[in-house]
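Q: what follows is a predicted protein model with its sequence.
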Amino acid sequence: MLAKRKIRGKDLATKIGITEQNMSLLRRGKVKGVRFSTLELICQFLECQPGDILEYK
């Protein structure tokens, strides 16, 4: 979604108020969970649905 919207992870992190390191961990799938409030902010900013950015493994 970031590439589709031509937005860098660094810029998204700044806009939604999380650290660049946390954004990097989210993007690489290195987290065990994500807060709904963070997910909501990401989806609002990217104008997408959670299913567009989440993958079940």
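A: Received it, and whenever you're ready, just let me know what you need.

Q: only C-alpha atoms from now on, for both contacts and neighbour counts.
A: OK.

Q: scan the protein for its longest helix.
A: Across the chain, the longest stretch assigned as helix under DSSP state H is helix 36-46.

Q: now that one, how far from the centre of its chain.
A: With C-alpha atoms, centre = their mean, to the nearest Å as the basis, helix 36-46 stands 7 Å off its chain's centre.

Q: structure two is appended below for comparative analysis:
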Amino acid sequence: MPITVDIDVMLARRKMSVGELANRVGITPANLAVLKNGRAKAVRFTTLAALCEVLECQPGDLLRWEPGGAEDGEDGVARGAGHA
């Protein structure tokens, strides 16, 4: 997937454990591990907002786009003429 979630860097900067972050965000450690390990297909905006609030960061500090991941249309987003 061309979007990766970089939680490890922010955890290290905040000197916070995965368990503490999961507890403060309100998700299970297993779901946080799915995000950390790049296995998540989607992230709810409420979860992203909670991560940003707890880690005192912006979404761009956690999300990184890598070109060449998903093929055109593979992610369910319509592309082409008339689509922005």
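A: Right, received. Where do you want to start? It should be emphasised that the depicted structure is a prediction, and the values quoted were computed from it without experimental measurement.

Q: name the surrounding residues that touch the longest helix of the first structure.
A: M1, L2, R5, L12, I16, Q49, P50 (C-alpha atoms under 8 Å, 6 or more residues apart in numbering).

Q: filter the residues you listed down to the ones in strands?
A: Assigned to strands by DSSP state E, none of the contacts of helix 36-46 of the first structure qualify.

Q: most neighbours among the residues you listed, which one is it?
A: With neighbours taken as other C-alpha atoms under 10 Å, the top of the contacts of helix 36-46 of the first structure is L12, carrying 19 neighbours.

Q: can you get me a residue count around the aligned partner of G33 of the first structure in the second structure?
A: When the second structure is aligned by TM-score structural alignment, the residue opposite G33 of the first structure is A42. For A42 of the second structure, the neighbour count with other C-alpha under 10 Å is 8.
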